[in-house]
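Engineer: Have a look at this prediction, sequence included:
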Amino acid sequence: MEKMLKKRKFGLIGKDISYSFSRHYFTKKFKELNLVNHEYGNFDFQNINEFSEINLKEVAGFNVTIPYKEKIIAFLDKIDAVAEEIGAVNTIKITNDHKLIGFNTDYYGFQESIKPWIQSHHKKALVLGTGGASKAILYVLKKLNIEYTVVSRTPIAGQISYDQITKEVMRDYTVIVNSTPLGTFPDVDKCPTIPYEYLTDKHLLFDLIYNPDKTTFLAKGEKKGAKIVNGSKMLELQAEKAWEIWNL
């Protein structure tokens, strides 16, 4: 009985995360499940090196958000095969002997939330952004046999810049995924600089952002008849997968 009531602490690692979906989601979940010995908090770091100041004996697991999904890997004892292939971690399980194991559940959340929207003509995708979140997106697109091109403000080999997105590119790439933070509350008027005038009802726009529900990116797509999906379902699915991992 004493072991059952031992405090289980979880938390979100990120930067400027007062808006945190995770804290709200898991606090509500713990209440609904009557897990009175569970609690969830934010670890809001201006620098990832602050992670080493945490007393890991008091924590059972973490979620990780931007901008630390790649930088956190250096602090882990082990990462699973999928997270290693993706190159980003958004979930950490802490074992009984205080080992840190990294996982990626973003890919699962994205995969399961975009699959119902994919149609036969969705053969190519533009992925806007190059951060840790985008890496999970690329992993899923590859699994779904959807050819992709990454769009960056500072493109490297194999990527393109925003000003290279022509009418022809927009015609060929009918899936567009925003993995940048552009448009997140409170900067709701911002959006990636793509030529929205070339969107059609053949396009599918997926935004990883969940606050607001409809970003400017999605609203501009909707006006052109495109199918639009925000990041809320992806977040819920990745959170549930993290919960599963923490309780293995």
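Structural biologist: Arrived safely, thanks for sending.
Engineer: okay, CA-based contacts and neighbour counts for the rest of this
Structural biologist: Fine.
Engineer: so Pro155, which of the three states?
Structural biologist: coil (DSSP: H, G, I helix; E, B strand; the rest coil).
Engineer: Could you tell me how many residues sit around it?
Structural biologist: Neighbour count for Pro155, taken as other C-alpha atoms under 10 Å: 14.
Engineer: take a look at this one as well, against the first:
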Amino acid sequence: MKRYGLIGKKLGHSFSKRYFTEKFASEGIADAVYELYELPTIAELPQLWHQKPDLVGLNVTVPYKEEVIPLLDELDEAAARIGAVNTIKISAGRTIGYNTDYIGFRTSLEKFYPVTEGSNAIVLGSGGASKAVCAALEDLGINYTILSRNPEPGQLNYSSLTTELLQQFPLIINTTPLGMYPDTENCPAIPYQALTAAHYLCDLVYNPEETLFLKKGKEAGARTINGLEMLYGQAEAAWQIWQNR
């Protein structure tokens, strides 16, 4: 039996187990199982590996996409560049970190947003998911500004995003967990009254399928997309990595 799974701090929001369980059933894969592993701290990951020696692949979600890196034996070149890991392959006793968030997000964005070099985006959040998003934006030639509660040099805090400034950024991407189940009444603190039909709102959250962030955007006439397509894209890319394809 090959064991796969997802690690994170709280996993009640996750669709990953259902996604892979249905995939195994539909493709007639009888020797695989996918489980959820809630870890209070990332320091408990080596114990999980010891307890589950048949683990061959893991997905990684918040808040461990960056914290997991020091525990790995090796990083894929793309994951090293991005600085975050959401997929781990375990082979011959070695752990290798990859980032398939980049693949899932870029594919989803290219279908949703009319990408033109030199356009401007705001990225809400500066965590592990944000790093993959920013790498994709760079590769697509899209300028971006990061908004963070604790901004680093070159970033802005949320209070800096004025109504006037928002008009300069047609693409707004939420990489934070704000609005994720069960805290569905939360949303990023941006001036929603300044949104127009010229704006595109992208939320990496997929549970609920329409977050308060997206609902407010839609009410203002903006186009919106949730994180489901990105989820499927990154999950399939992870599966290909685990299968050596």
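Structural biologist: Here it is on my side, so go on. Predicted model, so just to flag it, every value in this text is computed and none were measured.
Engineer: Run a quick neighbour tally on the counterpart of Asp183 of structure 2 in structure 1.
Structural biologist: Matched to structure 1 by TM-score structural alignment, Asp183 of structure 2 sits across from Asp187. Neighbour count for Asp187 of structure 1, taken as other C-alpha under 10 Å: 13.
Engineer: For the equivalent of Glu39 of structure 1 over in structure 2, which non-adjacent residue is closest in space?
Structural biologist: Applying TM-score structural alignment, one finds that Glu39 of structure 1 aligns to Val33 in structure 2. Spatially, and ignoring its direct neighbours in sequence, Val33 of structure 2 is nearest to Arg3 (5.1 Å; C-alpha to C-alpha, 6 or more residues apart in numbering).
Engineer: Is the residue mapped onto the one you found from structure 1 part of a helix or strand, or is it coil?
Structural biologist: Counting by TM-score structural alignment, Arg3 of structure 2 lines up with Lys9 in structure 1. Under three-state DSSP, Lys9 of structure 1 falls in the strand class.
Engineer: Lys9 of structure 1 is in contact with Asn42, isn't it?
Structural biologist: No - using C-alpha atoms under 8 Å, Lys9 of structure 1 is not in contact with Asn42, being 10.8 Å away.
Engineer: higher neighbour count, the two?
Structural biologist: Neighbour tally, Lys9 of structure 1 and Asn42, criterion other C-alpha under 10 Å: the higher count belongs to Asn42, 20 against 17.
Engineer: element containing the more buried one?
Structural biologist: Here Asn42 of structure 1, judged by DSSP states H and E, is contained in strand 38-44.
Engineer: Tell me the counterpart residues of whichever helix or strand comes after that strand in structure 2, please.
Structural biologist: Sequence order places strand 61-64 as the next helix or strand after strand 38-44 of structure 1, per DSSP H and E. Mapping strand 61-64 of structure 1 onto structure 2 (TM-score structural alignment) gives residues 57-60.
Engineer: Need the contact partners of the matching stretch.
Structural biologist: Residues outside stretch 57-60 of structure 2 that contact it (C-alpha atoms under 8 Å, 6 or more residues apart in numbering): 3-8, 85-90, 238, 242.
Engineer: do that again at 6 Å, thanks
Structural biologist: Here stretch 57-60 of structure 2 makes contact (C-alpha atoms under 6 Å, 6 or more residues apart in numbering) with 4-7, 86-90.
Engineer: Among these, which one lies nearest to Thr196 of structure 2?
Structural biologist: Asn86 (33.5 Å; C-alpha to C-alpha).
Engineer: three-state assignment of Thr145 of structure 2?
Structural biologist: strand.
Engineer: ok, average deviation of whichever helix in structure 1 runs longest from structure 2?
Structural biologist: Counting by DSSP state H, the longest helix found in structure 1 is helix 232-246. On superposition with structure 2, the mean distance recorded for helix 232-246 of structure 1 (mean C-alpha distance after the TM-score superposition for structure 1) is 0.2 Å.
Engineer: Around Arg18 of structure 2, count how many other residues there are.
Structural biologist: Neighbours of Arg18 of structure 2 (other C-alpha under 10 Å): 12.
Engineer: Return the set of buried residues in stretch 80-91 of structure 2.
Structural biologist: Applying a neighbour-count criterion of 16 or more other C-alpha atoms under 10 Å, one finds 82-90 buried in stretch 80-91 of structure 2.
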